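*Asks:* pasting the structure only:
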């Protein structure tokens, strides 16, 4: 047997494979998504489904720039240090083209700083802290979800119309909760100068003692409450407050409580009469949202949550940015995203050049019960561009926008 031709053929095959490997890699646009997949599982499963739906729709149409999209996910451990470590792993080992994701505010801030240091594009999908776009804003970071400021701005007109004088506050003791309360206080004081702030109750995130919280609020004798709790903390607070008869004595306004992730687990214990922001997927009848709803239900045999919408819109946004930039290069993406407008299931959204904030709006309205579960009994959609401070105020806040 003559082994030389066989060896030669084998070497040629290996060499051809080595040349083909980079070519195959170049046929994929890699999106590195960081998120609290374990710690915030109720949010992250719908988020992932929304992303998958959008990715598959785009890939079925031929992808972008002649390439298919691929999401490579990493769990940030709900921890800023772990998020930075995972961002480094995605950038250096997985060779992702850019970063997306995060939901917790302190984690989003850590990745924002990582993007600045390493000059890699980062679309912050869902963290709510406004430091991401203002105090810590940078060239490479853009934020999709509505600002914490906007949540307060959407709720204050209703809150001030109540003419309640004594307000108490309950919120998770970390960046989002602190910012939400500070902004709401400032805006309410402008709208109703005689208002009094009688109590701040701030349990650690995920570690609420609901009985002690309700007792502290009762002792303060408020006639209205601003609640910024969410998730399991919210459920415990609602159940204990209802059991003790606390909510029958006060008016409550509450960001995010109308979102299915937080409202649905309460079932018939949903807090009737609270005025909230939320996502009434069952009541949005625009053609764009109907198409999204139909596609989502057909694929998953389930209804979308707000995280489903955010995941879907994250991919829509990066697709629009890549098309405009004609590239996945971070410098070109950062330039393309300034002023970028794209269509979504809830209408057109623009990333403002001034501060890189998207004009994703909010649905507001009261809660009630229907068929044994909580729903927003009516709702109004407020465009995000109408819920932000003046451009001059933003310029003062955005200290690092050009870094």
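*Replies:* Great, that's in hand. These numbers were taken from a predicted model, which means no experiment stands behind them.
*Asks:* CA atoms for contacts and neighbours, from now on please.
*Replies:* Noted.
*Asks:* need the contact list for the closest residue in space to residue 314 that isn't next to it in sequence.
*Replies:* Distances taken as CA to CA, 6 or more residues apart in numbering place residue 125 nearest to residue 314, at 6.2 Å, with adjacent residues excluded. Applying CA atoms under 8 Å, 6 or more residues apart in numbering to residue 125 gives the contacts 100-103, 143-145, 310-311, 314.
*Asks:* filter those to the buried ones?
*Replies:* Buried by 16 or more other CA atoms under 10 Å: 100-103, 143-145, 310-311, 314, out of these.
*Asks:* Format the residues you listed as a markdown table; extra columns: distance to residue 262.
*Replies:* Listed next are the buried ones among the contacts of residue 125 as a markdown table, based on distance: CA to CA, whole Å:
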| residue | distance to residue 262 |
| --- | --- |
| 100 | 23 |
| 101 | 20 |
| 102 | 18 |
| 103 | 15 |
| 143 | 22 |
| 144 | 20 |
| 145 | 17 |
| 310 | 15 |
| 311 | 17 |
| 314 | 21 |
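*Asks:* Which members of those residues are positioned in strands?
*Replies:* Counting by DSSP state E, the part of these found in strands is 100-101, 143.
*Asks:* State the distance from residue 74 to residue 100.
*Replies:* 11 Å (CA to CA, to the nearest Å).
*Asks:* Residue 57 now?
*Replies:* Taking CA to CA, one finds residue 57 at 19 Å from residue 100.
*Asks:* Likewise for residue 278?
*Replies:* 23 Å.
*Asks:* Neighbours of the nearest residue in space to residue 305 that is not next to it in sequence, how many?
*Replies:* Excluding its sequence neighbours, the residue lying closest to residue 305 (CA to CA, 6+ apart) is residue 260, at 5.5 Å. Residues lying near residue 260 (other CA atoms under 10 Å) number 22.
*Asks:* thought residue 260 was touching residue 270?
*Replies:* No: using CA atoms under 8 Å, residue 260 makes no contact with residue 270, being 11.2 Å away.
*Asks:* one step back: any figure for the gap between the residue nearest to residue 314 and residue 307?
*Replies:* 10 Å.
*Asks:* same deal with residue 19?
*Replies:* Counting by CA to CA - residue 19 and residue 307 are separated by 41 Å.
*Asks:* name the element residue 381 belongs to?
*Replies:* strand 380-382 (DSSP states H and E).
*Asks:* And that strand, what's buried?
*Replies:* Buried, per 16+ other CA under 10 Å, within strand 380-382: 381-382.
*Asks:* which other helices and strands contact it?
*Replies:* strand 362-370 (3 or more CA pairs under 8 Å, 6 or more residues apart in numbering; DSSP states H and E).
*Asks:* gap between the strand it packs on and the chain center?
*Replies:* Relative to its parent chain, strand 362-370 has a centroid offset of 20 Å by CA atoms, centre = their mean, to the nearest Å.
*Asks:* okay, now the one to match up with it:
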């Protein structure tokens, strides 16, 4: 669908409310993430509106299914901008979808708040000034994983992940940092099942034949569940240490597998229901449970934080003008339920990426959040300042992307 109007041609609408056009997967294997995101976003909007709204205006959320399809999501985003005349775009779980939607944001000059996709490309090579991300990216999670593994004796690594942007970017970020931090590491190979693959056994056989000490997996959601079930069938966990640092430790995986979760997996996620044990995290988790009668997946937290980011940025800007909001969002202090006492998340001006600590744990029996029978424990905290590239590195990455054939880097 061709874009027919630029940002100056958008019809204005009455400013008695602030409209946020949210895109999430509401059907298919990723639907749980979309529905949890709606609950989390609505929780935050109710908090904002109950305290008087934003600049005296009600925050109004619109939701649509992006079908995890970049082409379809672009049509939804354009409809939000041209017909619903939203003030913000928000959401998106798939990195491939986000890379498409960010172009709509750039074209129309509408701020896009990414709440759950993770490819570092969005804040590096494909960065554009109207984009902000309020959850960790693949570079943060993979660097955290490398730092965790560097303190262990393992040196033979293999990767398995979905064959699209998110999977490939995890492996790129992990491999590049691994060679810097662990120069004697051996990378034995990688295999690439398609997104929403049904049969992982041929790929698992390739892993076992390579005989790595550590298998890094890059799956999420239903793909993680299917992968772990089939990995157990072929005896993988007795042969290889399995790790996953971006989405492998999501609550819904533990919920689905119950007591079939292997003990000793090394995992992380963008939010943990049982860590940190702060009042803010407890209120968020219990508040979600009261509304949904289930515990949240990580996407609920991302959507919750995204709404609060919009409210704080607009209040700081004193305006709904996108240029003012962008300036206000840069350097914004953003408290989140996942923050430990003494640390507060914030937005880096150079890349509009949230700065956060990462938490890595091991699976162990725990029935505190049923129906899950296993959760993560034995936590290690990776400091936020060790997880992102320097401003000089950011500019160098963007310059290389702009110089590549057919490439361009965002401003």
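*Replies:* Now that the structure is in, tell me what you want to look at. Only a predicted model underlies this, so the values are computations on that prediction, with no experimental measurement involved.
*Asks:* What does the superposition give as a TM-score?
*Replies:* Here the superposed chains carry a TM-score of 0.89, computed using TM-score structural alignment, normalised by the length of the first structure; 382 aligned residues with a CA RMSD of 2.0 Å.
*Asks:* Residue 87 of the first structure contacts residue 34, correct?
*Replies:* Yes: counting by CA under 8 Å, residue 34 is a contact partner of residue 87 of the first structure at 7.2 Å.
*Asks:* Mind telling me what residue 237 of the first structure corresponds to in the second structure?
*Replies:* Per TM-score structural alignment, the equivalent position to residue 237 of the first structure in the second structure is residue 227.
*Asks:* and if you look at residue 303 of the first structure?
*Replies:* Using TM-score structural alignment, the equivalent of residue 303 of the first structure in the second structure is residue 295.
*Asks:* so stretch 141-156 of the second structure corresponds to what in the first structure?
*Replies:* Using TM-score structural alignment, stretch 141-156 of the second structure pairs with 151-166 in the first structure.
*Asks:* Residues contacting the matching stretch, please?
*Replies:* Under CA under 8 Å, 6+ apart, the answer for stretch 151-166 of the first structure is 180, 183-184, 187-188, 191-192, 194-198, 221-224, 253-255, 275-277, 362, 364, 382, 387-388.
*Asks:* ok, 7 Å please
*Replies:* Applying CA atoms under 7 Å, 6 or more residues apart in numbering, the contact partners of stretch 151-166 of the first structure are 180, 183-184, 187-188, 191-192, 194-198, 222-224, 253, 255, 387.
*Asks:* Please apply the same query to stretch 171-181 of the first structure.
*Replies:* 105-106, 128-129, 148-149, 152, 201-205, 227-229.
*Asks:* Pull up the aligned stretch in the first structure for stretch 46-58 of the second structure.
*Replies:* Mapped onto the first structure using TM-score structural alignment, stretch 46-58 of the second structure spans residues 56-68.
*Asks:* Of the contacts of residue 125 of the first structure, just say which sits nearest to residue 4 of the first structure.
*Replies:* Nearest to residue 4 of the first structure out of the contacts of residue 125 of the first structure is residue 100 (CA to CA; 51.1 Å).
*Asks:* Quick one: map that closest one onto the second structure.
*Replies:* Match for residue 100 of the first structure (TM-score structural alignment): residue 90.
*Asks:* The residue mapped onto residue 113 of the second structure from the first structure: which element?
*Replies:* Counting by TM-score structural alignment, residue 113 of the second structure lines up with residue 123 in the first structure. Assigned by DSSP H and E, residue 123 of the first structure belongs to strand 122-124.
*Asks:* Relative to the whole chain's centre, how far out is stretch 194-212 of the second structure?
*Replies:* Averaging C-alpha positions (CA atoms, centre = their mean) puts stretch 194-212 of the second structure 24 Å from its chain's average.
*Asks:* What separates the first and last residues of that stretch, distance-wise?
*Replies:* Using CA to CA, the span of stretch 194-212 of the second structure from its first residue to its last is 22 Å.
*Asks:* what do you get for stretch 213-221 of the second structure?
*Replies:* End-to-end for stretch 213-221 of the second structure, by CA to CA: 25 Å.
*Asks:* same thing with stretch 126-137 of the first structure?
*Replies:* Note: stretch 126-137 of the first structure ends 15 Å apart using CA to CA.
*Asks:* And residue 76 of the second structure, how far from residue 333 of the second structure?
*Replies:* Distance, residue 76 of the second structure to residue 333 of the second structure, using CA to CA: 30 Å.
*Asks:* oh sorry, the question was meant for residue 289 of the second structure
*Replies:* Taken as CA to CA, the span from residue 289 of the second structure to residue 333 of the second structure is 27 Å.
*Asks:* which of the two has more neighbours?
*Replies:* More crowded of residue 289 of the second structure and residue 333, by other CA under 10 Å: residue 333, with 17 against 14.
*Asks:* Could you check how far the more buried one is from residue 110 of the second structure?
*Replies:* 21 Å.
*Asks:* quick one: the strands in the stretch 251-400 of the second structure?
*Replies:* Taking DSSP state E, counting those that start in this stretch as the criterion, the stretch 251-400 of the second structure carries its strands at 266-267, 346-347, 354-355, 358-365, 374-382.
*Asks:* Compare those strands and report which one is nearest to residue 282 of the second structure.
*Replies:* strand 374-382 (15.7 Å).
*Asks:* Off-centre distance for the closest one?
*Replies:* Relative to its parent chain, strand 374-382 of the second structure has a centroid offset of 19 Å by CA atoms, centre = their mean.
*Asks:* Identify the residues contacting that strand?
*Replies:* The contact list for strand 374-382 of the second structure, computed with CA under 7 Å, 6+ apart, reads 144, 254, 258-259, 261, 357-367.
*Asks:* The aligned residue in the first structure for residue 68 of the second structure in helix, strand or coil?
*Replies:* Using TM-score structural alignment, the partner of residue 68 of the second structure in the first structure is residue 78. Applying DSSP: H, G, I helix; E, B strand; the rest coil to residue 78 of the first structure yields a three-state assignment of coil.
*Asks:* What is the burial count for residue 78 of the first structure?
*Replies:* Applying other CA under 10 Å, we find 22 residues neighbouring residue 78 of the first structure.
*Asks:* re the thing from before, so how far is the first residue of the match of stretch 46-58 of the second structure from its last?
*Replies:* Terminal-residue distance, stretch 56-68 of the first structure (CA to CA): 9 Å.
*Asks:* Could you do stretch 279-288 of the first structure as well?
*Replies:* Note: stretch 279-288 of the first structure ends 15 Å apart using CA to CA.
*Asks:* if we look at it, which residues are touching it?
*Replies:* So stretch 279-288 of the first structure is contacted by 258-260, 306, 345-346, 363, 376 (CA under 7 Å, 6+ apart).
*Asks:* Repeat that for stretch 344-360 of the second structure.
*Replies:* Residues contacting stretch 344-360 of the second structure (CA under 7 Å, 6+ apart): 123-124, 131-136, 141, 144, 267-268, 329-336, 339, 379-384, 391.
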